[in-house]
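S.K.: I'll drop the sequence and a predicted model, then ask my questions.
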Amino acid sequence: MEMGTNTWVLKPIFGNDEHEKLKTINLNSFKNECIMCFDEKTDIMMYPCRHLSIGFECAQRLRNSPKCRECPVCRATIERFVRINI
């Protein structure tokens, strides 16, 4: 994707396998609640694992935590958070 002078390589949100065929996601069956607090809507994707499973407030808590910067799904080290509007 290109926007102005910036270029990004788009990857699927779920999964990490480059050889896996892209699958469509049924948004009607998508659980749109944070797995940490079960209250917020899910709108934060963690990179590099690309799990879309927490809300903005919980991402802020993870970001400000000096001890725990791990994905709550797979425990991979979080490099950055990306906000996704669904």
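M.R.: Okay, I see it. Numbers count the residues shown, from 1 in each chain.

S.K.: when you work out contacts or count neighbours from here on, use the C-alpha atoms and nothing else.
M.R.: Noted.

S.K.: and the strands in this protein?
M.R.: Along the chain, counting by DSSP state E, strands occupy 2-3, 6-7, 44-47, 51-54, 80-83.

S.K.: put this beside the first:
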Amino acid sequence: MLVREGANVNVADKDGDTPLHEALRHHTLSQLRQLQDVQDVGRLLMGLGAQGQDKKSSSFIACFLAAHGADLELKNKKGQTPLDLCPDPNLCKTLTNCHKNKESHDIETVTTSATVDECLVCSDSKRDMLFSPCGHVACCNACAPRVKKCLICRENVVSRVK
């Protein structure tokens, strides 16, 4: 409601974090999976405003903010943009798409190809392993034990969560 009334979606806190920084910092792997299943961003955004929706994941909120003008390049005091905090390249693409379409009244459909969520190692299974500490989702359960460095950011993998 505040956004529809013209609230500034880029207001920063004492650490320089915007609502988009916070939304991306607090999402979970299950929320990323939900977002990957959504093909129509317009429908996703309409659902955010629906009465009776009891759980709004931070990934969906991030898309809403991006579609309503949140700056993807705004850095916090640590020099991080919201996309720097985003652990999944698919979500980054979706956010960029939402942001590009913010000016249009009809948000275009985001098409997801079969390669968007495939394992970066075997290309046979879906990505379902969250690497720690970086938080990227890059490969499937079968391939994860072989990965020593994240395939996206090259940071050492300390632990893996399905």
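M.R.: Cool, the structure landed. Values in this document were obtained by computation on a predicted structure and should not be read as measured data.

S.K.: returning to what we had before: tabulate the strands of the first structure in JSON lines, adding columns for distance to Glu20 of the first structure and mean neighbour count.
M.R.: Formatted as JSON lines, those follow (distance: least, CA to CA, whole Å; neighbours: other CA atoms under 10 Å):
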{"stretch": "strand 2-3", "distance to Glu20 of the first structure": "24", "mean neighbour count": "8"}
{"stretch": "strand 6-7", "distance to Glu20 of the first structure": "24", "mean neighbour count": "8"}
{"stretch": "strand 44-47", "distance to Glu20 of the first structure": "19", "mean neighbour count": "22"}
{"stretch": "strand 51-54", "distance to Glu20 of the first structure": "16", "mean neighbour count": "22"}
{"stretch": "strand 80-83", "distance to Glu20 of the first structure": "23", "mean neighbour count": "15"}
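
S.K.: make TSV from those and add distance to Arg69 of the first structure to it.
M.R.: Below are these laid out as TSV (distance: least, CA to CA, whole Å):
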stretch	distance to Arg69 of the first structure
strand 2-3	30
strand 6-7	27
strand 44-47	10
strand 51-54	13
strand 80-83	10
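
S.K.: to Lys23 of the first structure, which of those strands lies closest?
M.R.: For Lys23 of the first structure, the closest of the strands of the first structure is strand 51-54, at 15.3 Å, according to CA to CA.

S.K.: what's the mean deviation for the closest one versus the second structure?
M.R.: Compared with the second structure after the fit, strand 51-54 of the first structure shows a mean deviation of 0.8 Å (mean CA distance after the TM-score superposition for the first structure).

S.K.: can you give the contact residues for that strand?
M.R.: 13-15, 33-36, 40-46, 71, 73 (CA atoms under 8 Å, 6 or more residues apart in numbering).

S.K.: the same query, at a cut-off of 10 Å, please.
M.R.: Identification of contacts with strand 51-54 of the first structure by CA atoms under 10 Å, 6 or more residues apart in numbering yields 13-16, 31-46, 59, 71-74, 81-84.

S.K.: what's that strand aligned against in the second structure?
M.R.: Aligned using TM-score structural alignment, strand 51-54 of the first structure spans residues 136-139 in the second structure.

S.K.: I am finished for the moment; much appreciated.
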